[in-house]
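S.K.: the sequence and its predicted three-dimensional model are supplied below.
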Amino acid sequence: LIQSNDLKVDESSLTGESDLIRKSFDHDPVLLSGTHAMEGSGRFLITAVGLNSHPSKLSVVNGLPPCENKKEAEPVVILEDESKGKSVLQAKLSSSIVAAATVLILIIRYCITHYAVNHESFKTSDLAYFVNFIIIGVTVLVIAVPEGLPLAITLALTYSVKKMMKDNNLVRHLDACETMGNATAICSDKTGTLTTNRMTCVQSYINGSFYKTQSPSYELLDGNTRERLVECVCINSGYSSQVYTFNSSRKSMMTVIRLPNDVFRVYSKGASEIILTRCSYIFGDAGTIQNFNFGRVAELTKNVIEPMASDGLRTIGLAYKDMVPKGTKTEANQVEYNHEIDWDDEEVVRNGMTLIAIMGIQDPVRPEVPAAIEKCQRAGITVRMVTGDNINTARSIATACGILKPGSDFLALEGKDFNARIRDENGKVSQEKLDSIWPRLRVLARAHPCDKYVLVKGIIDSKGIAGTDVAKEASDIILTDDNFTSIVKAVMWGRNVYDSISKFLQFQLTVNVVAVTIAFVGACAISDSPLKVWHLTSE
């Protein structure tokens, strides 16, 4: 971005966040391909297109194998796939192995008998035998697959797709029905899919007190704490000088507002363990400002954060920081700056904060999810949770859903621990190590997109509607209600395709198998088929 006038951009197609992002020459000047300018105007210089654009890089993570080495890209050669546009079953129907084997056996047996054993020379009349062998092979090919089977498969797939749409499954590729019918493992996100995605604050830690069963009284909090707490929660709706948006690397967001006398106040909220590491002070009893060291971090983690997470709560930390001009510092937790603040130096902006509170937010499990997961397990399908949440929160929700069971030896790992266990000394994924981990892995917490790719090893066929547009482009089925039970329905209708075809084959293959067997055995035994063309085609 080289020039802008109050430019705001919608990046929800990439991040899933609906909030507009302010862009300016000196603050967040990068515009991403596929985003939309919603307010203001501006001029920009294009620096990357095509495969080098941000959406393409995300597409690689979602749907294509990552590059192991960063060599110069070679020219891409597009090859036509003969089976493109066909489902798995339809592609199998085009197999001509039996017919080819029949023709080959007939020709080989004839040649050995007449030319090798009887020492006869080749005659023009022998061509009639070879033509007859080919006719028999083509006939076997015709009757090997019942004439109604391709139509039966198409009807079964179409029927299942229609039923899946009513069950909130939007099928983008027809062969996804068969894929779901063969599914043996489902990797699901937590928020919104296994849970209701309706957040309610049920526990809190404020002014040195842990409110576990009841909310703190607003009147009992000191004025300083009340003011900071209310502003920290509500500041997103007001004017801000600077915004550091939430992303998977920050695990938090920061908003900067300008106060009188050139004072800048930074409010931050995000994952509690991340916020704690950035704080140097804390609001203690009666709102007094106290030093916050590593010992206090460990104490709060053990006595507050872990109990909240064990109850299945998402823990959010709230903190702030006042940045004042040099020589005007009046409080211990204020930070002085010279002349101007370098907002691009995020380390300076986010460190030295004062912890206001820790909130425990409840996201209840969908009532229908435990029964759906149990149904999957009875059907031989392993359900795994892959989430970006805290490991204790993820473990608690997984236990409530039935993914983890008491007394089992299943694993619940964080992304960094998962990578440490599956990678060799060179940082590459070891298939042997991965094979020793994934059968027992049930929960992967604090997971990044690349962790999900390594675990799933391919395109995830089912994505929630809350996912980004890039994720949907890589998916075969989209859940329009973002509900785990819809995945169970997709598996059910996928298996229905095979059940329907099996019922059809019970009636069709009785005669066909007998006819093909007689023709094939006859070709091997007497160099001719006991059943002629008119016999076979009349079946």
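M.R.: The structure has been received and is ready for your questions. All values derive from a computational prediction rather than experimental measurement. Numbers count the residues shown, from 1 in each chain.
S.K.: CA atoms for contacts and neighbours, from now on please.
M.R.: Fine.
S.K.: Phe410 contacts Leu404, correct?
M.R.: Yes: when contacts are counted by C-alpha atoms under 8 Å, Phe410 is listed as touching Leu404 (7.0 Å).
S.K.: any residues in contact with both of these two?
M.R.: Arg442 (C-alpha atoms under 8 Å, 6 or more residues apart in numbering).
S.K.: comparing the two, which residue is more hemmed in?
M.R.: More crowded of Phe410 and Leu404, by other C-alpha atoms under 10 Å: Leu404, with 23 against 17.
S.K.: that one - nearest residue in space that isn't next to it in sequence?
M.R.: Take Leu404 and drop its neighbours on the chain: the residue closest to it by C-alpha to C-alpha, 6 or more residues apart in numbering is Ala398, 5.5 Å away.
S.K.: which strand is the longest one in this structure?
M.R.: If you go by DSSP state E, the chain has its longest strand at strand 313-325.
S.K.: would you mind identifying the next helix or strand past it?
M.R.: strand 335-337 (DSSP states H and E).
S.K.: remind me what that following strand packs against, helices and strands.
M.R.: strand 313-325 (3 or more C-alpha pairs under 8 Å, 6 or more residues apart in numbering; DSSP states H and E).
S.K.: now the strands for the stretch 251-400 of the chain?
M.R.: Along the stretch 251-400 of the chain, counting by DSSP state E, counting those that start in this stretch, strands occupy 252-259, 263-271, 279-283, 289-291, 313-325, 335-337, 353-362, 382-386.
S.K.: try this one side by side with the last:
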Amino acid sequence: METLLSKHWHHLPSDEVAVLLESDDTKGLDRFEVTHRQQHFGSNQLTLKQGKSPLVLFLLQFHQPLVYILLAAVVITFVLQEWVDSGVIFGVVLVNAIIGYIQESKALKAMEALAHTMEGSATVVRAGKKERIAALELVPGDLVLLQSGDKVPADLRLLRSRELQIDESALTGESVPVQKQPEQLSLETILADRSNMAYSSTLVTYGTGAGIVVATGNNTELGHINTLLINAEALATPFTRKINHFSRILLWVILGLAGLAFLAGWMHGEPLLDSFMAAVALAVGAIPEGLPAAMTIMLAIGVNKMAHRHAIIRKMPAVETLGSTTVICSDKTGTLTQNQMTVQEVYADGKHYEISGTGYAPIGDIYLEGSVIDLSFHPVLLECLKTGLLCNDSRLFQKNDTQWSIEGDPTEVALISVAIKGGLSQNTLEYMLPRIDTLPFESQHQYMATLHAVNKEASIIYLKGSVESVLARCDKHCSSDSEMELLDRDRIHREVEAMAAKGLRVLAFARKKRLTPNQSISHADVAEGLCFLGLQAMMDPPRREAIAAIKTCQKAGIQVKMITGDHIVTAAAIARQIGLDGIANKNLDHFAINGHMLSNLSDQELIAIAQKIAVFARVAPEQKLRLVEALQAKGHVVAMTGDGVNDAPALKQADIGVAMGVAGTEVAKEAADMVLTDDNFATIEAAVEEGRTVFDNLIKFITWTLPTNIGEGLLILVAVFLGLTLPITPVQILWINMTTAILLGLMLAFERKEPGIMTRPPRHPGAPVLTRELGFRIGLVSLMLLIGAFGFFEWALWHGKSIETARTMAVNMFVFGELFYLFNCRSLRHSMFKIGVFSNYWLLLGVTTMVLLQILFTYSPSMNVLFGSAPLEVIEWTFILSGGLVIYSVVGTEKWLRCRTEGCKGS
């Protein structure tokens, strides 16, 4: 029995399936056999990966190099009995740990949400009796009955079906319900085309059926996805990886310099305690205490901005990752398209009609050769549209002035919409031609027919369906001149082929007049003798805003790829309309590939072609995961969109997973980093733009803050090597670092996006956090801060000033040097006059507050006692402000010269 569970059930005849599973296709399993199998196979539920305990998960948040540095600062300031500073730094560490813990805990809910999708009940036949049981109790071999509204409780091989339709979009990505039938299929049939199977957690939308359970729990297709989801690697963001690497280097540099300072002091004959305090001062000065808080706050601001642009960020680092994205893998239905079927072309009476307007809203016109038509002068077109309206079980309702809602099949609703555009009314026609009887759509017949009363003596049959089934029943072609025109099947097939090449779904329409008032209709009545009316071709049209967004992404150097459950021809046609990369070539093989082709590629072959192909159609869940991994293997930062259960593993594996908020499943949302509240690709483009802005501002902050830390460390190191008194104390260093980080540096988070931000190429994933250009600038400013602070300290002592006054000058040189440098960091390439002096009011507020605090630091008696500061005279302030102005001028000149030599376009 165990080996049978891996069989290709879709390839076996239905009667053979029951025999292999030792079951009965009418009576089901016996009671004792059910008990035996429950003990053997266990419950029909997914098993969850054993996770870490909450305590371990929380403690792991401290396992980061940058956090080690901050914890060291906590210990040092605690030893120095600086309770406030110690508490503030520890508070920053604790808040970061709590945020990280919450984010990781939420991510783990994806597996739990997936497990819950299998909960529910099922109708089974056991020992010949029909009963309702919990889905958890199902075993392989159980006979399950399905009807409209049911959730499929396990993987079933269908034995019988009547008009059965199942919505498999969450599993396969197919945009419309799938017609099911029990006939045997070929071995190579892919998951999305297995019409004789019903898969766990999909939804029955219409009809009835019966199937035998072939897989439960972890052995189902859903269980397979669960395994992929558990094993998918949750990657750190590019910026997080770089910051961790940067932090590890910084950790060893700080420890090395602190040890060097201690050794130098000891060799100069200083007391061990004084040498230790010098080492502590250097370590405290070099630690960028404000960096984690700044990162968290800047990301939080980005989260808030994105929420206003219909993007909900579930994991804060995803904000920055968006700015690094090099490839966006997007679902088609509802994201790149409107998820509303729309008739775009009609062929009737040998003429081609074009339809304007998109979506279900019946707003638009019918055109012939560029001119709007009057339907009354086109009788065959009128009859074709009337057939689509009357041979129809769906409804279109207007909710308000701008919104329309549907009831029924999207394809049928599209027929209603185009008929209303032509001036027809469904209610009026149904009153004039009341329906007498119906032949509902069945997969084996591929058509639907309705019988309508014309008067007491005559009736008429309207029929719609696939081109093949309708043409087989027609022997003439309706025309405005004569109904007896011979049917040119070859011409119609050419028309159908031309429409299908555009990705249009084509339906054929016909009628048959009867001179009898019969009250019923049978399949024999429509077997022959019908008059062909025409073709209606429809598709789910692309979103206009998505087309513009794709162009913007391509200008920004971001590849956009379509991954869909739809057929390759439909997908390629939409891809051409929205302008995906490489679509100019008409050869499908050059830009599109389907799931069957993918399954035949090795990993190396897939890696080689993944970035060249723009369209991936009819792909299975594991293939989506492989695609993401293949692109990442090429060094790409991948954003993946999805809405179904089948998308969850790829969403988790991607550098940033983007779930659909409207049509998305809870499993997809829990596995994603970001949720779109409007399911619109244009929102992704807006989020990428916001992500680039956040990254820019983070780099601005790092470029701004590091000179303070490096300058302070160098100042201590120079003093120790020269055997001089420390120009600034550890407590004063903490004052500089914490106040300037909060009141000055954090204000850079409110800088607006710079011009041309979406015309830059994406940052290379392997590029360092800081470029050589910025490294040079950081070194230059660090050196100027060192010279200014050390020079003013020595000048004060030379002129007989107290040590407190000298240190106060050094502290203010750092603060005001950073303040003037802050205006240079508002843009890393342009001057503040180009981006707008008053465009960041928060920065001006922070600068004003910082100036007031420094006045208190300098002149308040309590602050003088607490921090060892002293009042300054006007001449001393003149030196300090002049030093800050020099820093601003030198950096401004350096930026201007670099722009002259390298150019500043696009940034």
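M.R.: On my side now, so go ahead. What you see is a predicted model, and the numbers here were worked out from it, not measured in a lab.
S.K.: need the strands of the stretch 251-400 of structure 1 in a markdown table with mean neighbour count and distance to Phe520 of structure 1, can you?
M.R.: Compiled in a markdown table, these are given as follows (neighbours: other C-alpha atoms under 10 Å; distance: least, C-alpha to C-alpha, whole Å):
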| stretch | mean neighbour count | distance to Phe520 of structure 1 |
| --- | --- | --- |
| strand 252-259 | 18 | 69 |
| strand 263-271 | 22 | 68 |
| strand 279-283 | 23 | 80 |
| strand 289-291 | 16 | 88 |
| strand 313-325 | 24 | 66 |
| strand 335-337 | 18 | 89 |
| strand 353-362 | 26 | 67 |
| strand 382-386 | 23 | 42 |
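S.K.: could those strands go into CSV alongside distance to Asn303 of structure 1?
M.R.: Listed next are those as CSV, based on distance: least, C-alpha to C-alpha, whole Å:
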stretch, distance to Asn303 of structure 1
strand 252-259, 22
strand 263-271, 16
strand 279-283, 16
strand 289-291, 18
strand 313-325, 13
strand 335-337, 29
strand 353-362, 12
strand 382-386, 26
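S.K.: of all those strands, which one is nearest Ala183 of structure 1?
M.R.: Checking the strands of the stretch 251-400 of structure 1 against Ala183 of structure 1 by C-alpha to C-alpha gives strand 382-386 as the closest, at 9.1 Å.
S.K.: list the contacts of Asp285 of structure 1.
M.R.: Asp285 of structure 1 touches 207-209, counting by C-alpha under 8 Å, 6+ apart.
S.K.: the spatially most central residue of structure 2 is in what secondary structure piece?
M.R.: Closest residue to the average C-alpha location of structure 2: Val658 at 1.4 Å, with C-alpha atoms, centre = their mean. According to DSSP H and E, Val658 of structure 2 maps onto strand 656-660.
S.K.: give me the contact list for that strand.
M.R.: Outside strand 656-660 of structure 2, the residues that touch it by C-alpha under 8 Å, 6+ apart are 318, 321-322, 638-643, 650-651, 668-669, 671-679.
S.K.: which ones among these lie within helices?
M.R.: 318, 321-322, 650-651, 668-669, 671 (DSSP state H).
S.K.: got TSV for these, with neighbour count too?
M.R.: Output for those, formatted as TSV (neighbours: other C-alpha atoms under 10 Å):
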residue	neighbour count
Ala318	27
Thr321	24
Leu322	30
Ala650	32
Leu651	32
Ala668	31
Lys669	29
Ala671	31
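S.K.: could you dump the residues you listed to TSV with distance to Ala234 of structure 2?
M.R.: Below are those laid out as TSV (distance: C-alpha to C-alpha, whole Å):
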residue	distance to Ala234 of structure 2
Ala318	12
Thr321	13
Leu322	16
Ala650	10
Leu651	9
Ala668	14
Lys669	15
Ala671	10
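S.K.: can you tell me which of those residues is nearest Leu145 of structure 2?
M.R.: Taking C-alpha to C-alpha as the measure, Ala668 is the one of these closest to Leu145 of structure 2, at 28.4 Å.
S.K.: what lines up with that closest one in structure 1?
M.R.: If you follow Ala668 of structure 2 across to structure 1 using TM-score structural alignment, you land on Ala471.
S.K.: cool, Leu114 of structure 2 as well?
M.R.: Aligned partner of Leu114 of structure 2 by TM-score structural alignment: none.
S.K.: can you check Val891 of structure 2 too?
M.R.: Here Val891 of structure 2 stays unmatched in structure 1, going by TM-score structural alignment.
S.K.: Ser889 of structure 2 versus the closest residue to Val891 of structure 2 other than its chain neighbours, what's the distance?
M.R.: Excluding the flanking residues, the one nearest Val891 of structure 2 by C-alpha to C-alpha, 6+ apart is Asn824, at 6.9 Å. Asn824 of structure 2 sits at a distance of 9 Å from Ser889 of structure 2 (criterion: C-alpha to C-alpha, to the nearest Å).
S.K.: neighbour-wise, which of those two wins?
M.R.: Asn824 (23 against 15).
S.K.: which residues touch the more buried one?
M.R.: With the criterion set at C-alpha under 8 Å, 6+ apart, Asn824 of structure 2 makes contact with 831-832, 888, 891-892.
S.K.: how about those, which pair is most distant?
M.R.: Largest pairwise distance in the contacts of Asn824 of structure 2, by C-alpha to C-alpha, is 11.9 Å, between Met832 and Val891.
S.K.: quick one, the longest helix along structure 2 and strand 656-660 angle?
M.R.: Ranked by residue count and defined by DSSP H, the top helix of structure 2 is helix 681-721. Here the directions of helix 681-721 of structure 2 and strand 656-660 differ by 150 degrees (axes from the mean of the first three to the mean of the last three C-alpha atoms, to 10 degrees).
S.K.: list only buried entries from the contacts of Asn824 of structure 2.
M.R.: Buried members of those, counted by 16 or more other C-alpha atoms under 10 Å: 831-832, 888, 891-892.
S.K.: what's the closest of these to Pro707 of structure 2?
M.R.: Looking across those and measuring by C-alpha to C-alpha, the closest to Pro707 of structure 2 is Val891, at 12.5 Å.
S.K.: how close does that closest one get to Phe58 of structure 2?
M.R.: 43 Å.
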